[in-house]
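Enquirer: build the 3D model from these lines:
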Amino acid sequence: MKYLLAVSCAIICFSGYSQLIKPGQWQGEIHYSDASIPFTFEVGYPTDEVPEITLINGKERRVISNSTIEGDSISIPLDPFDVEIRAKFSAMDMRGNYLKHYRNASRSFSAAFGKPRMMKKSVRPSPVIEERWAITFSPSSSGMSRGVGLFKQKGNVVSGTIMTEVSDYRYFEGILDGDSIKLSCFDGAHAFGFYGKWSPDAGWAGMMIYDDGYAEPWTATYDKEAELKDPFEMVEVEPGKEKPYYDLLGAGEGKDAIDPLKYDGQVLIIQLFGTWCPNSHDQTTYLVNWYEKNKARDVAILASSFEANYSQEYGLERLDDYKEMNGIPYDMVLGGRLSKTGAAMPFPFMKRIEAFPTLVILDKQGYVRYVHSYFNGPATGEYYQAFDRRFNEIVDQLLAE
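Expert: Have a look, this model is predicted:
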């Protein structure tokens, strides 16, 4: 009898048994060959034994409620991107991989319970920083580009975003450590690091880390007047002249994927985007909410996707998943492979688009009237609100014509 009880206990204890991850704050890290990007997440159990993972970046809280645990292993799908974290865990740490399926790429991942995002090491006092920076990326190269930093400081904690003319870098969070600034962002699709030092003579200088083996230097000065080009003004369009080639907009699906007659007499908003792109997701969220409020008017949205890990089978599957995850009520088609040149091919007046996402707005006669070349998402605050006002003004104007 004692033997049978022992066997029964063993079956109960070990057959299909899964541990629980310790609830509370964790510091995660994505490891590149020459740098690691720290971020913060919380583990909670609001309803059952399935952990709820919350990614924390500044003001943003991104909740993941569909993780799965088997034994001492966890899989964290970072929807709506085709990305996940797979790791083994113990009471105080995790070890595993950060998998970008859309690029067939893998990076090492680790996490430690109770550890802060970043730790101050210097005993020197941190400077009080200004809220607006004029940033130059790759200042000594032909690929130089501009950015505008929008930051808030509370003690030695800094949060904010960096706007560029290929869209914003979303929500950063980090610290001032003596004369150094250390910021990071992990939104599921991207793990960015923004590191630099202050010099009274030269201002700020440092490195922006995008991915394994992909980084660039930057310099910055405080500038209350720093601005970028207006995304509505970067491409000039002559009214009544240009119509899109719809067969190219849906080229990833083959001939006749789009019936242009469907949009006759409507203001049509065409979104050029990618399911892999966080800025595209920010814009998609905006468009879904906007369309729900405006669908009774003569408006339509057509989204054309350009995918990194391209095949027709993969692209169509990604579109179906993306549409379901985001509750998208408007038309979506597969444009083709990720390419700024390829995305511009349906529009003969453009050689390439500047960024994903890009919006092309058509009047009721089917002519292109406006191109919006990059997106200032919710992390940019007043710039996001300015986009909303201008976008609605344009649609109202075209509907009234």
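Enquirer: every contact and neighbour count from this point should use C-alpha atoms.
Expert: Noted.
Enquirer: which residue ranges of the stretch 101-250 of the chain form helices?
Expert: Taking DSSP state H, counting those that start in this stretch, the helices of the stretch 101-250 of the chain run over residues 246-249.
Enquirer: what about the strands in it?
Expert: For the stretch 101-250 of the chain, applying DSSP state E, counting those that start in this stretch gives strands covering 105-113, 132-137, 145-154, 157-164, 172-177, 180-186, 191-199, 203-211, 214-222.
Enquirer: one more sequence to fold, the one below, so I can look at both together:
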Amino acid sequence: MLMNKRLQYLFLFSALSVVLSACSVSPTPKSVSGQYRGVIQSPGGELAFPIHLKANDKSLSGFVVNGADTAAFDEVKLKGDSLIMGYSYYDSYLKATVQSDGSLAGQWARRSEGGDYISMDFSAEKGKTYRYETESPESYPFDGEWQATFKEEDGTTFPAHGNFVSQPGGKLYGTFQTETGDYRFLDGVFTDSTFTLSTFDGPHAFLFKGKLQPGGTIEGDFWSKDTYHATWTAQKGENTLRNPLQISAEQAVGNHVTFSFPDLNGDTVSSADPKFVNKPMLVYLFGSWCPNCADEARMLRKLYAQEYRDTELQIVGLAFEYTGNFQKDADVVSRYKKRFNIPWTLLISGTSDKDKAAEQLPFLDQIISYPTSIFVDRNHNIEAIHVGFNGPATGSTYYNEIQRYKAHINAILE
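Expert: Next up, the predicted model:
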């Protein structure tokens, strides 16, 4: 009798061990692959975006979808039940634990100005492919162009131009353009009187909400990352924003450009070096952390390869980064260089604080935005200054940007 009980206990222990062993099996790339509805918990509510993960032998790759744009992770790492989906060139990572039901729970961590990381709660449900639940509205009240005014919490206001396109089933796409750049590809849903739009591409975590008012205007809110909030109003109307060549102070045009900063190896490079003497230059101010700067770099790389590779044009990128630590900043700019296969000179020029950056560049009265592109003639005098950059999400405005760059490059090459 005692022996039978021992055998029963042994059997139960063995069965329990098998169950526990099965429960503790680590996720694999194959089991983790699939589609997810990712959510960052914004102060304004759920900031949602679709995530696609794909198993490649023993590794993973993936991307986030924002309207017509896909933001591919440059690294996806699975170790045990820990999953990291990263944009290393932005120092931005989704870090999560794979749950027993296949969902993800963790944090979005991204380096911010000053060098510290911000962190926000992140989760993702597997098998859900929608961004936000949709209805079937009877009207399409948000289509077209809108003149908007944003008001920050300290009372500061700035103009913007909204452009939205509806699709059947309550889908809404579009962007806001400002005088210093655009908010890239916004994706979401609408009803007969409200809309929700969001985007997440590594550095950007934007959430917009709008509500149609009785007079046909829109009132809304805008949240960015963990703390930024602004309200906004809009009325139907065409784009009235200033030309980006007219924003910077007129007196800067004609100023003599000089610079001297370390390259990615720590060697000092100066505008007086032989390679720049009597050569026209495009000197652009950027940050590896800046998506509008990334849009500009992608455009410049293509334009340079197609039309200016065999000319005397010299391009110099002056990087203003978050940490102020040379090696950390050089590392992240090196990833930027590799990402866009950039053949021209990149220099570590200071921190992203605009006032401090302007002190490094006496030929500018102020720095209004990243990116800022300075067209410099053979005598190294400023021919024109282009503030900000409107990328492919702005459609025809993006095409006009390219034409402006070409016109001023051709002018300094003469």
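Enquirer: what does the superposition give as a TM-score?
Expert: Here the superposed chains carry a TM-score of 0.88, computed using TM-score structural alignment, normalised by the length of the first structure; 389 aligned residues with a CA RMSD of 2.9 Å.
Enquirer: would you reformat the strands of the stretch 101-250 of the first structure as CSV and include distance to residue 240 of the first structure?
Expert: Output for the strands of the stretch 101-250 of the first structure, formatted as CSV (distance: least, CA to CA, whole Å):
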stretch, distance to residue 240 of the first structure
strand 105-113, 45
strand 132-137, 38
strand 145-154, 33
strand 157-164, 31
strand 172-177, 42
strand 180-186, 43
strand 191-199, 42
strand 203-211, 41
strand 214-222, 42
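Enquirer: now the aligned partner of residue 190 of the second structure in the first structure: how far from residue 380 of the first structure?
Expert: In the first structure, the residue matched to residue 190 of the second structure (TM-score structural alignment) is residue 176. Residue 176 of the first structure sits 21 Å away from residue 380 of the first structure, going by CA to CA, to the nearest Å.
Enquirer: returning to what we had before: please identify the deepest-packed of the strands of the stretch 101-250 of the first structure.
Expert: strand 172-177 (a mean of 26; mean count of other CA atoms under 10 Å).
Enquirer: and that strand, what other elements does it pack with?
Expert: Using 3 or more CA pairs under 8 Å, 6 or more residues apart in numbering; DSSP states H and E, the elements in contact with strand 172-177 of the first structure are strand 157-164, strand 180-186.
Enquirer: out of those strands, which is closest to residue 127 of the first structure?
Expert: With CA to CA as the criterion, residue 127 of the first structure lies closest to strand 180-186 of these, at 9.1 Å.
Enquirer: now the angle between strand 203-211 and the closest one, please.
Expert: Computed by axes from the mean of the first three to the mean of the last three CA atoms, to 10 degrees, the angle separating strand 180-186 of the first structure from strand 203-211 equals 30 degrees.
Enquirer: chain neighbours aside, what residue packs nearest to the one residue sitting closest to the centre of the second structure?
Expert: Nearest to the geometric centre of the second structure sits residue 291, at 3.7 Å (CA atoms, centre = their mean). Leaving aside its sequence neighbours, residue 291 of the second structure sits nearest to residue 203 (CA to CA, 6 or more residues apart in numbering; 7.2 Å).
Enquirer: quick one: contacts for the one you found?
Expert: Going by CA atoms under 8 Å, 6 or more residues apart in numbering, residue 203 of the second structure touches 90, 92, 110, 289-291.
Enquirer: if we go to 10 Å?
Expert: Contact analysis of residue 203 of the second structure by CA atoms under 10 Å, 6 or more residues apart in numbering lists 87, 89-93, 109-112, 225, 289-291.
Enquirer: counterpart of it in the first structure?
Expert: Under the alignment (TM-score structural alignment), residue 203 of the second structure pairs with residue 189 of the first structure.
Enquirer: and the strands in the stretch 251-400 of the second structure, which stretches?
Expert: Using DSSP E, counting those that start in this stretch, strands in the stretch 251-400 of the second structure cover 260-262, 268-270, 281-286, 314-321, 345-351, 372-376, 382-387.
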